[in-house]
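**Q** I would like the atomic coordinates for the input below:
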Amino acid sequence: MATTTTNAPALRRKHLRKRLRTLGFLSPWLVGFTVFFGYPLIATIYFSFMHYNQIKAPTFVGLRNWRYVLEQMPLFGPALWNTLWLVVVMVALRVVFGLGIGLLVTKIKSGVGFFRTAFYLPYLAPPVAATVAFVFLLNPGTGPVNEILGKIGIAAPNWFNDPAWAKPSLVMLSLWGIGDLMVIFMAALLDVPKEQYEAAELDGAGAFTRFRYVTWPSITPIVMFAVVTGVVQTMQYYTQALVAGKLASGVSIGPGSVIQPGYPDHSTLTVPQLVYSLGFQNFNTGAACVLSLVLFAIAMAVTTLLMRRRAGLLSADD
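**A** Next up, the predicted model:
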């Protein structure tokens, strides 16, 4: 009993050293989390209840900013609809196209390096440069795409100048830069054990059956990763929609110019664009913070739903 009492302080010191060592290893992440996530989130919640124009000191206004955004702001509905539309359509098509191209490249017998490079190169283009090139290609008056469609007798749409085609055009732009997902899916596909394919072929399984019962169970964690990261990125969709809308409208972008996003007819307006417009063009920081919190809540809800096993992307055994 005396020995146990004597060793107790030593054990406590040992556990304390282990905790301090663990805390030391975690400290870079803890500092980054606090500075770049915790503090901004708390500040955003604080300013959402304040009237603050970034010049005068903030004053408490209660739920006035929330009521303004949720009940009175006319552009909140279109911006939220456009953002959710892009999340559903863009993320789904990017995953399907990325997986399809990954399957195609892994099945090619010769020239794999060329096709892999050709599909990956567009992803390396800067977002602004890629958007400028894409708007030029789809220009309804002088773009080569419409000229080719006209020569073969197809009525060409107005693409970024048509509210009905603006968001599909942005989806086409995102599919053009599908190289990131292609590489991720290629790595997952090449990691599937070949013995399972051979066993399935011996059992007489066709191509679809092999994909359904061999390939898909092996790559479902990667599909989950692609969907979740795609949702988070698309919830922050800003640059491509803003640049495409301004170029299609014909308004020059230069120093001192005030950019009103959403052309044409608010069809490309997203919530991040509205946050920037409110906070840094109209100096309505409180309303901008409310929009940021709404977007954060939606992103968290969608991500939580996808991460749950009942979402269907992961089997119960994973």
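
**Q** C-alpha from now on. contacts and neighbour counts both.
**A** Noted.

**Q** State the distance from the residue most central in space within the chain to Pro272.
**A** Centre of the chain computed as the mean C-alpha position; nearest residue by C-alpha atoms, centre = their mean is Gln233, 1.6 Å away. According to C-alpha to C-alpha, to the nearest Å, Gln233 stands 11 Å off from Pro272.

**Q** related to what we said a few turns ago, contacts for the strand or helix carrying the residue nearest to the centre of the chain?
**A** Gln233 belongs to helix 216-235 when elements are defined using DSSP states H and E. For helix 216-235, the external contacting residues (C-alpha atoms under 8 Å, 6 or more residues apart in numbering) are 83-84, 86-87, 90-92, 95, 181, 184-185, 188-189, 192, 272, 295, 299, 302-303, 306-307, 313-315.

**Q** Stretch 45-61 now?
**A** Contacts for stretch 45-61 (C-alpha under 8 Å, 6+ apart): 62-66, 283-290, 293.

**Q** Show me which positions of that stretch end up buried.
**A** 45, 47-53, 58 (16 or more other C-alpha atoms under 10 Å).

**Q** Hmm, Trp66 and Val290 touching each other?
**A** Yes. Between Val290 and Trp66 there is a contact under C-alpha atoms under 8 Å: 6.2 Å.

**Q** Give me the more crowded residue out of the two.
**A** Counted by other C-alpha atoms under 10 Å, Val290 and Trp66 do not tie: Val290 has more neighbours, with 25 against 19.

**Q** another one to check against the first:
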Amino acid sequence: MTTTLGAEERPAEPAAVGPSPPRRRARRSQELAAHAFMSPWLIGLVLVTAAPMLASLYLSFTDYNIMSSPTFVGLDNFERMLGDQRFWSSTRVTSLYVLVSVPLQLAFALLLALILDRGLRGLSIYRSAYYLPSLLGTSVAVAVLWKQIFGQNGLVNQALELIGVQGTNWLQNPDSALWTLIILNVWTFGSPMVIFLAGLRQIPEELYEAARVDGASQLRMFRHITIPLLTPIVFFNLILQTIGSFQAFTQAHVISGGTGGPIDSTLFYTLYIYQQAFVNFDMGYASALAWVLLLAIAVITALHFTLSKYWVFYGD
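**A** Modelled structure (predicted):
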């Protein structure tokens, strides 16, 4: 025989017990400490990044030369780009630089990573030595050194003379000036190489052992094991190096003396922004150029992420 308890006869549920006052004080203290440690980054985000970005967005719709107050001109700066031949020239130079140097840099970095992954003695020394160009590649000192190497009496021409070839001034020839900068960017392969090497170390050795048992060659193992499992690392390096190449500035500025010459053959997009802002003091037009670059990088990055689902393998 069962009985049903009425609402008035049911046992009362225990009241919810919150954290004790000492625990509340400890949690509050932790939250204050977290906000205190985060405050420098938040202040920097607002003052150094967000505020200048919003200011440049406003200036992109104005005519502003620093000496006078900004005058709102609407979309005139963006319409001006359509008829600006140097804008299109800088876009072409930068696009060629990115399309050629990034794949070459990643291919060379992967090749060196495969060699170092074989377990050489003193691996840490080689790794540090190869990483060093990535730290120095965008510096003024290396750009000056590169200017000397490819000059009329530089090391490249001296080496060519040893085999009876008459060299040229590579930096003053519009057909070769940009390629010297592409070589410089490829030379800074250390950062993606270290990331590739870390990715290679994460591939299970059992997969290679099973492939050897089945009689697979080194080339087939590289094609069907190494590359598929390394595609997330390739994608990561591709995104970083593409964004970095679009923002290249120091090399072209030093080698061309800030002119982008000869005949605008080294006129990077960032260098053209610099000329408009700090040579012509046309801050409104320079801000519009900067926002076009930002949007271009965002679109290209989004395109990379969209296409990645067709070739990046995450193992799931």
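
**Q** picking that back up, now for the buried residues of stretch 45-61 of structure 1: which two are most distant?
**A** Farthest pair in the buried residues of stretch 45-61 of structure 1 (C-alpha to C-alpha) is Ile45 and Asn53. Separation: 15.8 Å.

**Q** now the equivalent of the residue nearest to the centre of structure 1 over in structure 2: how far from Phe281 of structure 2?
**A** Using TM-score structural alignment, the equivalent of Gln233 of structure 1 in structure 2 is Gly244. Gly244 of structure 2 sits 26 Å away from Phe281 of structure 2, going by C-alpha to C-alpha.

**Q** for Asp84 of structure 2, same thing?
**A** Distance, Asp84 of structure 2 to Phe281 of structure 2, using C-alpha to C-alpha: 17 Å.

**Q** the strands in the stretch 1-150 of structure 1, which residues?
**A** Assigned by DSSP state E, counting those that start in this stretch, the strands in the stretch 1-150 of structure 1 fall at 50-51, 59-60.

**Q** Quick one: closest of those strands to Trp165 of structure 1.
**A** Here strand 50-51 is closest among the strands of the stretch 1-150 of structure 1 (C-alpha to C-alpha), at 38.0 Å.

**Q** so where is the closest one in structure 2?
**A** Alignment of strand 50-51 of structure 1 against structure 2: residues 62-63, by TM-score structural alignment.

**Q** Mean distance between the matching stretch and structure 1 after superposition?
**A** Here the mean offset of stretch 62-63 of structure 2 against structure 1 after fitting is 1.0 Å, by mean C-alpha distance after the TM-score superposition for structure 1.

**Q** Tell me the gap between that stretch and the middle of its chain.
**A** 30 Å (C-alpha atoms, centre = their mean, to the nearest Å).

**Q** Identify, by residue count, the longest helix of structure 2.
**A** When structure 2 is parsed with DSSP state H, its longest helix is helix 85-116.

**Q** any idea how far Val98 of structure 2 is from Gly74 of structure 2?
**A** As defined by C-alpha to C-alpha, Val98 of structure 2 lies at a distance of 31 Å from Gly74 of structure 2.

**Q** which of these two has more neighbours?
**A** A direct count of neighbours by other C-alpha under 10 Å for Val98 of structure 2 and Gly74 places Val98 higher, at 21 against 14.

**Q** returning to what we had before: which neighbours do Gln233 and Pro272 of structure 1 share?
**A** In contact with both Gln233 of structure 1 and Pro272: no residue, using C-alpha under 8 Å, 6+ apart.

**Q** Could you tell me the end-to-end distance of stretch 132-152 of structure 1?
**A** 26 Å.

**Q** Buried residues, that stretch. List them.
**A** Within stretch 132-152 of structure 1, the residues scored as buried using 16+ other C-alpha under 10 Å are 134-136, 138-140, 146-147.

**Q** mind listing the helices for the stretch 1-150 of structure 1?
**A** 2-33, 39-47, 64-67, 76-107, 112-124, 127-137, 144-151 (DSSP state H, counting those that start in this stretch).

**Q** Now render the ones you listed as CSV, adding distance to Phe160 of structure 1.
**A** Below are those laid out as CSV (distance: least, C-alpha to C-alpha, whole Å):
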stretch, distance to Phe160 of structure 1
helix 2-33, 39
helix 39-47, 34
helix 64-67, 32
helix 76-107, 14
helix 112-124, 20
helix 127-137, 7
helix 144-151, 12
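
**Q** Ok, which of these comes nearest Val214 of structure 1?
**A** Checking these against Val214 of structure 1 by C-alpha to C-alpha gives helix 76-107 as the closest, at 13.5 Å.

**Q** start and end residues in structure 2 for the closest one, please.
**A** So helix 76-107 of structure 1 is aligned with residues 87-118, judged by TM-score structural alignment.

**Q** one step back: what about the longest helix of structure 2, how far off from structure 1?
**A** When structure 1 is superposed, helix 85-116 of structure 2 averages 0.9 Å from its matched positions, counting by mean C-alpha distance after the TM-score superposition for structure 1.

**Q** tilt between that helix and helix 123-136?
**A** Here helix 85-116 of structure 2 runs at 170 degrees with respect to helix 123-136, directions being taken by axes from the mean of the first three to the mean of the last three C-alpha atoms, to 10 degrees.

**Q** Summarise which helices and strands helix 85-116 of structure 2 is packed against.
**A** helix 177-187, helix 190-201, helix 227-246, helix 269-274 (3 or more C-alpha pairs under 8 Å, 6 or more residues apart in numbering; DSSP states H and E).

**Q** right, so those helices: which one is the most enclosed?
**A** Of these, the one with the most neighbours on average (mean count of other C-alpha atoms under 10 Å) is helix 269-274, at a mean of 24.

**Q** helix or strand right after that one?
**A** Assigned by DSSP H and E, the successor of helix 269-274 of structure 2 is helix 283-308.

**Q** Distance from that next one to the middle of the chain?
**A** With C-alpha atoms, centre = their mean, you get 13 Å for helix 283-308 of structure 2.

**Q** buried residues in that helix?
**A** Quick answer for helix 283-308 of structure 2 (16+ other C-alpha under 10 Å): 283-291, 293, 297, 301.

**Q** Average offset of it relative to structure 1?
**A** Per the superposition on structure 1, helix 283-308 of structure 2 and its aligned residues are separated by 0.9 Å on average (mean C-alpha distance after the TM-score superposition for structure 1).

**Q** Quickly note the distance from the closest residue to Leu104 of structure 2 other than its chain neighbours to Thr306 of structure 2.
**A** Nearest residue to Leu104 of structure 2 in three dimensions, chain neighbours excluded: Val186, at 6.3 Å (C-alpha to C-alpha, 6 or more residues apart in numbering). As judged by C-alpha to C-alpha, Val186 of structure 2 and Thr306 of structure 2 stand 26 Å apart.
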